[in-house]
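Asks: Here is a sequence with its predicted model. Questions after.
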Amino acid sequence: MMKIDTPEFRALFTPELNELSRLFLENGYEIRLAGGPVRDLLLGIEPKDLDFATNATPDQMKEIFEKNQVRMINNRGEQHGTVTPRIFDKENFEVTTLRIDVSTDGRHAEVQFTDDWKLDASRRDLTINSMFLGLDGILYDFFGGSSDLKERRVRFVGEADKRIKEDYLRILRYFRFYGRIATTPNSHDESTLQAIRDNASGLDIISGERIWSELKKILTGRYAADLIMCLLDTGCGPHVGLPKEVGGSSLSIVYSRLQGLEYEAMTLLSSILQDDSDVMHFHQRMKLSNFDRDLGFFIAENRGIKDNELLSLKTYQLLLADAKPERFKECRKWILELMKYQGANASLREEFEAWQMPRFPVNGHTLVQHKVPRGKLMSVVLSKLKNHWKDNDFNATLEELEKKIPDILREASGNDLNIEKDSAVSKRQRRS
């Protein structure tokens, strides 16, 4: 029997946790840490979140807490067996009754409560997530999770095919935990990969939101490029909104540039989305946030700087200068992600972050004062003035720009007829 007594484990025992333990023990029930925190403790990591399992039913837990005047919150979890007491009105603990699956449909499971710890462990996805740890430090490991963790091996509980069919999202959870646990990028068990190939189409019934939640963690974790290629090689790509076939070179190049940096998941993923239509297809499958969707579009449209061209501050300043005022803050973030994507060095990124773009001094009122007709001609004049301002490193003054208005108007006057024709065509198209 293995027992844990580490600094990370001892650090968990706040007065609140000690009180929680007392309430269960004095009423004849067991409570143990479950899943993720057990895995973290075995790796020498102090868990950020604590999940508990118990052989007490939700009704029995509620009786304990009500009797001891402990407030409970988030009652929506009760149908799944989870009760959340707030101990000393200070710390919340999620405690879930042991469960077994009665039926599954590849997305959700119908469960019933049990008091058998091994049966509960048998319904979990991976051996490294199926362990329990008593608050006395005793480890309960029914499926060799501690050994797999020691060997940095990611393995399904029991038969991989059966576990995956219970919830197809477990395919992505496998890859996510592989990135966290394994010590080499491609030491997968072939039978596990075959089970993933056989069940890849099951991802069709999983919501985009759940898939994207897992994909983001894969994309920003270790071995991301290798794991995404493995995901594609096992046939999962089309079922999660990705192209069926992609070249791995761009993915590997961008991933190497991102090493040591914090980056958005969409930044790396954009390397295998070839154009706007790929980005839109992925968005429609995933239901991306506006920020992620538009970051994908932004990178697809602006990554065209060749590797052998000099990346300059001016390149990125011009992109920001063209941003719509209402998207200015977002655009600055997109540009920083683009810089990481393109391999801009740290000093260049810092220089861009520190740069405050001067205000373009010309507006519509200025042009009206100079008798510029409203409409398309005004847009042409404004655009040419802004180009002059950008060409002069954003330093051209209002007076300098105002002096250019007559010349621009004379130049544009020869095109007045074309402008009017274009405007008329546009109006007819809108009416039709």
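Replies: Everything's here; your move. Numbering: from 1, shown residues only.
Asks: Please make it C-alpha for all contacts and neighbour counts, starting now.
Replies: Will do.
Asks: next structured bit after the strand or helix carrying residue 174?
Replies: Here residue 174, judged by DSSP states H and E, is contained in helix 170-181. Toward the C-terminus, helix 170-181 is succeeded by helix 190-199 as the next helix or strand (DSSP H and E).
Asks: what comes up buried for the helix or strand following that next one?
Replies: Following helix 190-199 in sequence order, the next helix or strand is helix 208-219 (DSSP H and E). Buried residues in helix 208-219, defined by neighbour count with 16 or more other CA atoms under 10 Å: 208, 211-212, 214-219.
Asks: Serialize these to TSV and add fields for distance to residue 281.
Replies: TSV is the format used below for the buried residues of helix 208-219 (distance: CA to CA, whole Å):
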residue	distance to residue 281
208	12
211	15
212	14
214	18
215	16
216	17
217	21
218	20
219	18
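Asks: Give me the contact list for the helix holding residue 174.
Replies: 125-126, 149, 152-154, 163-164, 185, 196, 200, 211, 214-215, 217-218, 221-224, 227, 231 (CA atoms under 8 Å, 6 or more residues apart in numbering).
Asks: Okay, buried residues for it please.
Replies: 170-179, 181.
Asks: Among these, which one sits closest to residue 139?
Replies: residue 181 (19.4 Å; CA to CA).
Asks: Please report how far the closest one lies from residue 164.
Replies: Noted for residue 181: a distance of 19 Å to residue 164, by CA to CA, to the nearest Å.
Asks: what's around the closest residue to residue 299 other than its chain neighbours, how many residues?
Replies: Leaving aside its chain neighbours, residue 299 sits nearest to residue 338 (6.0 Å; criterion: CA to CA, 6 or more residues apart in numbering). Burial measure for residue 338: 21 neighbouring residues, criterion other CA atoms under 10 Å.
Asks: Likewise for residue 143?
Replies: 21.
Asks: Surely it is in a helix?
Replies: No. Per DSSP: H, G, I helix; E, B strand; the rest coil, residue 143 lies outside any helix segment and is coil.
Asks: residues in contact with it?
Replies: Residue 143 neighbours (CA under 8 Å, 6+ apart): 127, 130, 157.
Asks: If we use 10 Å, what do you get?
Replies: Counting by CA atoms under 10 Å, 6 or more residues apart in numbering, residue 143 touches 118, 121-122, 126-131, 155-158.
Asks: structure B:
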Amino acid sequence: MNSWAFEKWWRQEPISTLMEVLNVPLGSARFVGGCVRNTILGISITDVDIATKHLPNKTIELLKIAGIKYKTIGLSHGTVTAFIDNNKFEITTLRRDVETYGRHAKVEYTDCWYEDATRRDFTMNALFMSSAGEIFDPLDSKSDVLAGYVRFVGVPSDRLNEDFLRVLRFFRFHAHYGRGEMDPSGLAACKKYASKVNQLAGERVREEIFQILVAKNANYIVEKMLECEIFPEIPREKARLEAFKRLNAMEGTPDPVRRLAVLVTGPTAPIVDRLKLSKSIAERLVFLAETQLEVEFNLKLIKAGIYLHGKERYLDLVICKTALNPAFGSFLENTRKLVKKWIPPQFPISGKDVIALGVQPGVCVGKILRETEEWWIAGDFLANHEDCIRWIKSRT
């Protein structure tokens, strides 16, 4: 991901060089969208997008002359992507919509900044900035940015019909940039079109949901999403909102899988399928959401959990259980202590030791090892190699 120091980022390389290439004649190219919004808010800049009056072929010509690498994957939308020093910049010709077909639209190029602004999703994304740092605000959007007010450009239902992903984006933007109550007209429109989210690819839904879950305003936004039935796999009446809020208060670094595990009830299979989770993420979600723990302060039990599941994985589980049931508080405190200072021992015997006792290689060896390891764990890992061998002999 690109990243620049905030102070006058537009003057930093390679941004300034790229704008010198594109901004001919003066006023032909401006920064647009998130980088402008973040500049107004005084927060870090990660992605720099550029809008231009140049037609795509002209943009390509200018990049070629300057020796800048580019790709044309988004050319049908008027976008050319430039690459400089491992940084990526999307350069898009100003457009106006003629017809829309869900996420696709028939567009015409324009040289009018206002027309381009009116086709964007939210007012806070409809701001432009010159290479000198001057803000251009054709829709009077700066006030929304400063107020933390996420508002659709124009009629909310029109924007949603153009792209139903904007239902989720509306909540995500408020989760990260919003303050106070959500825009009533936007919220009503999202509730009306909530079922349309089911038409979206699971990967795209997952990306939005995970970003919402880790946002600073996640508690409020998740509650609003449940009220609007945005994510039917988590019904409002079954969602564990209070536990979710407790987890968010006690976490260090926010974790979307951990937060999702605390929020859901019942089997996680529908969520795994809907969000198209990878095997590793799905296994982690199932482990955190469905593994049972008894509220019992027992150092032997904690050690066993750390040994069997690993320090980070087991601590994650105890954090989730503490969010669900504050009675786990002392359990969590002692788990954190052991995670820091206790080094899990290595099981002192192997299959070769069992075979040396006269057991034929095969499933019996594995069975004996498992039983011996269970006995060793139950004994607080105190038995050594000779103790384990004697225990096996006593059993055969």
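Replies: Now that the structure is in, tell me what you want to look at. Quick caveat, the model's predicted, so the values are computed rather than measured.
Asks: quick revisit: so the residue nearest to residue 299 of structure 1 is in which element?
Replies: helix 328-342.
Asks: any idea which helix or strand comes after that helix?
Replies: helix 346-354.
Asks: Pull the residues that contact that following helix.
Replies: By CA under 10 Å, 6+ apart, helix 346-354 of structure 1 touches 261, 311-314, 316-317, 332-333, 335-337, 339-340, 343, 355.
Asks: Which members of the residues you listed are the farthest-apart pair?
Replies: 261 and 314 (22.6 Å).
Asks: Have a look at the two and say which one is more surrounded.
Replies: residue 314 (13 against 10).
Asks: could you give the angle of the helix or strand in which that one is found to helix 328-342?
Replies: Secondary structure assignment for residue 314 of structure 1, by DSSP H and E: helix 313-321. Computed by axes from the mean of the first three to the mean of the last three CA atoms, to 10 degrees, the angle separating helix 313-321 of structure 1 from helix 328-342 equals 150 degrees.
Asks: Average offset of helix 313-321 of structure 1 relative to structure 2?
Replies: Mean deviation of helix 313-321 of structure 1 relative to structure 2 after superposition (mean CA distance after the TM-score superposition for structure 1): 3.8 Å.
Asks: Tell me which residues are up against that helix.
Replies: By CA under 10 Å, 6+ apart, the residues outside helix 313-321 of structure 1 that reach it are 302, 305, 327-336, 338-339, 344, 348-349, 351-352, 355-360, 386-387, 390-391, 393-394.
Asks: Just the buried subset of those, written out for ChimeraX, thanks.
Replies: Buried members of the contacts of helix 313-321 of structure 1, defined by 16+ other CA under 10 Å, are picked up in ChimeraX with:
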select :331,332,333,334,335,336,338,339,344,348,349,352,360,386,390,394
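Asks: quick one: stretch 187-194 of structure 2 aligns where in structure 1?
Replies: Alignment of stretch 187-194 of structure 2 against structure 1: residues 193-200, by TM-score structural alignment.
Asks: Would you mind listing which of the contacts of helix 170-181 of structure 1 are buried?
Replies: Using 16+ other CA under 10 Å, the buried ones in those are 125-126, 149, 152-154, 163-164, 196, 200, 211, 214-215, 217-218, 221-224, 227, 231.
Asks: From residue 204 of structure 1, how far off is the residue nearest the centre of structure 1?
Replies: Per CA atoms, centre = their mean, the C-alpha nearest to the average position across structure 1 is that of residue 216, at 3.3 Å. Distance, residue 216 of structure 1 to residue 204 of structure 1, by CA to CA: 18 Å.
Asks: Same question for residue 249 of structure 1.
Replies: Distance of residue 249 of structure 1 to residue 204 of structure 1, computed by CA to CA: 27 Å.
Asks: Which residue of structure 2 is paired with residue 143 of structure 1 in the alignment?
Replies: Residue 143 of structure 1 maps onto residue 139 in structure 2, by TM-score structural alignment.
Asks: same question, residue 181 of structure 1
Replies: Checking TM-score structural alignment: residue 181 of structure 1 goes with residue 177.
Asks: quick one, strands of the stretch 51-200 of structure 1?
Replies: 51-54, 71-73, 82-87, 91-92, 94-97, 99-104, 109-113, 132-134, 139-140 (DSSP state E, counting those that start in this stretch).
Asks: Turn those into TSV, columns for distance to residue 36 of structure 1 and mean neighbour count.
Replies: Converted to TSV, these look like this (distance: least, CA to CA, whole Å; neighbours: other CA atoms under 10 Å):
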stretch	distance to residue 36 of structure 1	mean neighbour count
strand 51-54	8	22
strand 71-73	22	15
strand 82-87	16	22
strand 91-92	17	15
strand 94-97	13	23
strand 99-104	17	16
strand 109-113	20	15
strand 132-134	9	23
strand 139-140	13	22
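Asks: Let me have these in TSV, extended by distance to residue 287 of structure 1.
Replies: Shown next, in TSV, are the strands of the stretch 51-200 of structure 1 (distance: least, CA to CA, whole Å):
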stretch	distance to residue 287 of structure 1
strand 51-54	29
strand 71-73	30
strand 82-87	29
strand 91-92	31
strand 94-97	29
strand 99-104	25
strand 109-113	24
strand 132-134	35
strand 139-140	40
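Asks: between the ones you listed, which gets nearest to residue 9 of structure 1?
Replies: That would be strand 132-134 among those, by CA to CA, at 10.1 Å.
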